[in-house]
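**Q** can you look at this prediction? I've put the sequence above it.
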Amino acid sequence: MRARRGVYSGAVTLGALRSVEEARARIEHSIAGRTVLTEFRDAVAEFGERPALHWRGADGWHALTWGEYRDQVCRAAYGLKSLGIQRGGFGAILMRNRPEHLIADLALLFARGVPVSLYNTLAPEQIAYIVGHCEAQVAFVEDSGMLARFEAVLDRLPNLRHLVLIEGDSPGTIGWSELLARGDAEAAGDIGWFEAALDEVRPADLATLIYTSGTTGPPKGVMDSHRNVLWMSASGAAGLPEASPDDRHLSYLPLAHAFERYAGHWNAIVRRTQVYFCPDLQKVFEFAVEVHPTAMIGSPRIWEKLQAGIQAAVAADPDPQRRAAVEQALDVGLRVAQFRMRGEEPPETLAAAAERAAPVWGAIRARVGLDQCRLGVTGAAPISPSVVEFFRSLDLPLVEGYGMTESTVGATMNPLGQERLGTVGKPNYGLELKVAGDGELLVRGGNVMLGYYKDPEGTAAAIDADGWLHTGDVATIDLDEYVRIVDRKKELIITSGGKNISPANLENLLKRNRLVGQAAAIGDRRPYVTALMVLDPDAARAWAAANGRAGVSLIDLARDPDVLAEDQRAVDSTNELVSHAEQIRRFHVLPVEWTADSGELTPTLKLKRRVIAERYSSQIEDLYT
């Protein structure tokens, strides 16, 4: 791909430059005067006739080229101008992953406004809080079901003057086609207004507000500027494979979350990546089989469920010889991966075995659509090293990174060929990291947010006078700069005996047993540690079929003595790896599945510990009686 002026391409490897200061100077030079809008302009100029956005309809896949994408953004931006959206005004977006979500986002920016994406699982009260807090003037809403949630709280949103409905029609709303038509009429009277945004919108202007998922209280509005976004892209580029216009990203995580917003929107523009939309999280690997993404992001739960599904399929194979051959290939793959993660080539005999096993690895990856995936990235929550090892055994380079909404998205990444399992890798290019006296990880760099919207006290608590972001995570940094996250400061269990315990560590150890889908360690201000567990539905069904219980419900399996014995083995194996004070004394298997819809998980599948503690308080109390 020919060189272009713009965000740093990543040709210089991590650690190759003399100092953080030099790295920062290079980043600042590469993004000087640039915004998300100028990156979009350049992408359109460079690849106007190539596909940019893809979506699946009833009759198959459809696409917009970069040029068509730009035309839709232009029409929608003029449509917003006709509605009188004020400079710096906020616009809410309540949609699943689809082209109109990104078009509305960019249209708001070109209209000199600020987009605010909402999780499509939000209840009316939560919508009222966020939309009221940012005083949004317009909201883009996907369908009548989502519209109903807005209508339930409209009387509490005096600043919300316009509702744009993407599908269907409803009194008091503007249809998507009507907005575009209004834009066409508006453009005829002010031809240069759209392009003028390229000069009028400055790097320091807001590119978005991203509201945190509110696991510990009301959501905070993280202010990210255009400079933050492009600084993050330049910083993260050094750890990624070289960009190609043939790269394919499968967008399925909520665009209200920083992980997907960055990878599936901003960085897709910077790297000229084609984006394929999957509007249903449950169908992600059904879509992957059709898309063959070249890179794949996912929270640990996504990778855990995929691992459980693959292992269940292997275990269910009625042919013992074929099953044994697959298991042998996975064993070879794991041994090869252990060499490659150290940057070493395997011995000759192992390399020969790997060549024989490669078709098996490829067949398994193809079955879930990851046969062309050059990089998998996991983040947003801790992941068990055994999950990473499993995918490396399939020759799928899955690496763990770390970041947070307040750092735009990223801060560290495990460099390929130098991975250290159990760590989240090294600082991204140009970033500074250090550990405070109380063990808290601090981050400093151009990707650190501007602050929390309308919350100067919260901002001052998060970012100190020297520009260090206080992450709230307890961590260690070794002599080679690898970062190990211990746990969230506020989530550490402190037993009544004064012992500090990481619940995430215990939970990941429990989940090494394929029957354990989710686990929550309990014990804060308690005499000992206990755990709530739920079964993995795929693994439970496979276990039931293999043990003469095919068709038995998840509810009944959660009470099955043999299943409970398996869960006891998970607890026993965990206890062998931790200190006496950390050992799980008692546990309870719940006859449910924890999901974002059921409320125990965030939209990115992290535990909502407060919800779990309240919802299952009686079961927890029983564990201490």
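**A** Perfect, thanks for sending it. Computed from a prediction, not measured in an experiment: that's the story for all the values here.

**Q** going forward, measure contacts and count neighbours with C-alpha atoms only.
**A** Fine.

**Q** ok, for Trp61, nearest residue in space, not its chain neighbours?
**A** Trp55 (5.6 Å; CA to CA, 6 or more residues apart in numbering).

**Q** list the contacts for that neighbour?
**A** Residues in contact with Trp55 (CA atoms under 8 Å, 6 or more residues apart in numbering) are 61-63, 98-99, 276-278.

**Q** just the buried ones from those residues, in ChimeraX syntax?
**A** Per 16 or more other CA atoms under 10 Å, the buried members of these correspond to this ChimeraX selection:
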select :63,98,99,276,277,278
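
**Q** with secondary structure and distance to Asp246 added, can I get the contacts of Trp55 in a markdown table?
**A** Below are those laid out as a markdown table (DSSP: H, G, I helix; E, B strand; the rest coil; distance: CA to CA, whole Å):
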| residue | secondary structure | distance to Asp246 |
| --- | --- | --- |
| Trp61 | strand | 16 |
| His62 | strand | 16 |
| Ala63 | strand | 14 |
| Arg98 | coil | 20 |
| Pro99 | helix | 18 |
| Tyr276 | strand | 12 |
| Phe277 | strand | 16 |
| Cys278 | coil | 18 |
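
**Q** try it against this one:
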Amino acid sequence: MSNIIEKDGRRASHCPGKIKVTDSMSIPWVMRNHAIDRAEKVVFERKSSINTWVPVTWRQFYAEVRELARGLIAMGVQPNDHIAIMSHSRYEFALFDQAVWAVGAQLIPIYETDSTQQARWIIDDAHCRIAIAETRQLHDVLAPILNDVEHFETIHVIEEDAVDKISALGQPECDEEIDRRIDATTADDLATIIYTSGTTGLPKGARLSHRNLLHVAINGPLDDGLSHIIGGYQRSLLALPMAHVFARFICIMSMYSGNVTGFAPDAKNLVTDIQSFKPTYILAVPRIFEKIYNAADAKAGRGLKLKLFRHYAKVAIKYSRALDTPEGPSLQLRAQHRAGDRLVYSTIRNLLGGDLANSISGGAPLGERLGHFFRGIGITVHEGYGLTETSAPTTVNTPDFIRIGSVGPAYPGCYVSIGEDGEILCKGDHVFREYNNNPEATAEAFTEDGWFHTGDLGRIDDDGFVYITGRKKELIVTAGGKNVAPAILEDRLRGHPLVSQVVVVGDQKPFIGALATLDSEMLPGWLRNHGLPEMSAKEAAENPQVLAAIDRAIKRANEAVSRAESIRKFRILPIDFTVANGYMTPSMKLKRAAVLRDFADDIEKIYATD
């Protein structure tokens, strides 16, 4: 359980970790021990061509790791060499990760959505010699870099048998050298460089050590509360990109704790993969939960079925909120909840495999209403918070210590505090030491007494729960001098079925406005359910009924803020913000500066006098 303590003269939320990573520990050292101790236990399941899941034991997996490590040594890979990987989440990503660590080198991830220019920056800055590309298409993204980065030598393609081809180069006598390199790797040695998918400028490479990643991977499953979700014998499906620190941490943690992990590389097949894999927990970003809710709402159709779904959705939310009261749900509410379970909730749970009881959400605020809805139907979403620089988790809600609407108390072994200006600060063995080749950014990232500046604004209540209120650099100051954090309004509005993205505006303006984009996947169903003909997103942006629906959603969102902070006018844009058009990062963060720049005329029209 988290406590409020004094740390370096600061009031901080802290949850003690049960294990201190010693200097001699490293990820390949831990995994080698696990492979011996758990040889016949299943560690992964791989999806076959007929959509069944094939178990892989520790004995099988680690034999492949060693074979691939022998091949890497035969290729001349030396300790501290950097190998780039551009791939979706898949079994081979985990395999390369462990094999590269086993030879003392580091795997440097590149998002599969990155352009050649973005990949060039990472390969050059991290001084990568070799790259692993998932497909021929991704190979072609990287290929031009071979000609203009001198130290970049070759690209191997996973779907063209890269694993077998590299493994075939190895010799059995390399085993002694592999063990020597594993034993020589220490906790403070570099494990990886993960480049932040920054919303402005070039991404910074956070240098994460074996201690950083092991600290969070080991202490989470051993926590009395978290062990119910992520402890041994659970089933986890990884859908987020392994280039993201969140998915990479979960993969390592699941291997350590004895869970079985599967991979869902294509978001379009996520629900199908969940149904067949039957996970007990998943990790996801809030947008996935919004999509699940909105899809269930759209599937209800019109008339009685839609009224039934929305009635019992409200019952689920009310029931979950009542769980947090001393008296709990009333007998009448319990009866309504049981009826809702028969008519609505069980159908949604079955759609998600039937065994899914928990999920971990991060990357952006989930929203209190959505959190209560999912807990009310029997799937608790444990919201957490962290950054690339903190090896993923810094706070998380646990089954025994949860407050929906917060991002939870401090993660085991972590410290969280609030600076004088409201910024969230953190400290602990999970926090990185420096950015790659960027001492200026490193110096700016820490306070004089060693606390990491997260750049996020928040507060900590008396029980140690942390609440995110916005980004420090995104604060809007209206012409009247009112400070407005846009995240509160944006997060609430994104929960509406029609809304894809929202940008709240109003810096140095007389009132707050908003730009919104429509969700093209949800739009056709919404139009049908409201008796409207098919139309494009551009046409819908001017449709009176669509505008009225967004206006009602804005009025509901405004209930969470003061009048001075409320949205007075809005415009719906004819396009959406995506990674492809450059307005979203690969980790699905909005590039606010780019939107404000490119849609300046639309913003001015919000403030034009009639």
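**A** Structure received. Here the structure is a predicted model, which is why all the values come from computation and not from measurement.

**Q** list the TM-score for the superposed pair.
**A** After superposition, the two chains reach a TM-score of 0.92 (TM-score structural alignment, normalised by the length of the second structure), with 600 aligned residues with a CA RMSD of 2.5 Å.

**Q** aligned to the residue nearest to Trp61 of the first structure, what sits in the second structure?
**A** Counting by TM-score structural alignment, Trp55 of the first structure corresponds to Arg46 in the second structure.

**Q** helix/strand/coil for that match?
**A** Under the three-state scheme (DSSP: H, G, I helix; E, B strand; the rest coil), Arg46 of the second structure adopts strand.

**Q** ok, now how distant is it from Tyr91 of the second structure?
**A** Per CA to CA, to the nearest Å, Arg46 of the second structure is found 7 Å from Tyr91 of the second structure.

**Q** joint contacts of those two?
**A** Residues touching both Arg46 of the second structure and Tyr91 by CA under 8 Å, 6+ apart: 262-263.

**Q** which parts of the stretch 351-500 of the first structure are helices?
**A** 385-392, 456-462 (DSSP state H, counting those that start in this stretch).

**Q** a markdown table for the ones you listed, including distance to Pro503 of the first structure and mean neighbour count?
**A** Conversion of the helices of the stretch 351-500 of the first structure to a markdown table gives the following (distance: least, CA to CA, whole Å; neighbours: other CA atoms under 10 Å):
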| stretch | distance to Pro503 of the first structure | mean neighbour count |
| --- | --- | --- |
| helix 385-392 | 16 | 21 |
| helix 456-462 | 23 | 14 |
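
**Q** buried residues in the helix ranked longest in the second structure?
**A** If you go by DSSP state H, the second structure has its longest helix at helix 303-323. By 16+ other CA under 10 Å, the buried positions in helix 303-323 of the second structure come out as 306, 309-310, 312-313, 315-322.

**Q** widest-spaced pair of those residues?
**A** Pairwise distances across the buried residues of helix 303-323 of the second structure peak at 24.3 Å for Leu306 and Ala322 (criterion: CA to CA).

**Q** what is the neighbour count of the aligned residue in the first structure for Ile606 of the second structure?
**A** Taking TM-score structural alignment, the alignment pairs Ile606 of the second structure with Leu623 from the first structure. Per other CA atoms under 10 Å, the neighbour tally for Leu623 of the first structure reads 18.

**Q** how far away is Leu623 of the first structure from Arg585 of the first structure?
**A** 9 Å.

**Q** so what sits against both of those two?
**A** Thr530.

**Q** pick out the residue nearest the middle of the first structure.
**A** Residue closest to the mean C-alpha point of the first structure, counted by CA atoms, centre = their mean, is Phe259 at 3.7 Å.

**Q** so how far is stretch 585-600 of the second structure from its chain's centroid?
**A** The gap between where stretch 585-600 of the second structure is centred and where its chain is centred comes out at 18 Å by CA atoms, centre = their mean, to the nearest Å.

**Q** what's the first-to-last distance across it?
**A** Per CA to CA, stretch 585-600 of the second structure runs 20 Å from first to last residue.

**Q** which residues sit against that stretch?
**A** 111, 113-114, 197-200, 244, 363, 503, 577, 579, 582-584, 603.

**Q** list the buried ones in it?
**A** Neighbour counts over stretch 585-600 of the second structure (16+ other CA under 10 Å) mark 585-592, 595-596 as buried.

**Q** tell me the counterpart of Ala557 of the second structure in the first structure.
**A** Per TM-score structural alignment, Ala557 of the second structure is aligned with Thr574.

**Q** do Ile36 of the second structure as well
**A** Matched by TM-score structural alignment, Ile36 of the second structure corresponds to Ala45 in the first structure.

**Q** and the gap between that match and Glu440 of the first structure?
**A** Ala45 of the first structure is 45 Å from Glu440 of the first structure, by CA to CA.

**Q** compare the two (neighbour count), which wins?
**A** Each of Ala45 of the first structure and Glu440 has its neighbours counted (other CA under 10 Å); Glu440 has more, 21 against 12.

**Q** pretty sure the match of Ala557 of the second structure sits against Asn505.
**A** No: Thr574 of the first structure sits out of contact with Asn505 when judged by CA atoms under 8 Å, with a separation of 9.7 Å.
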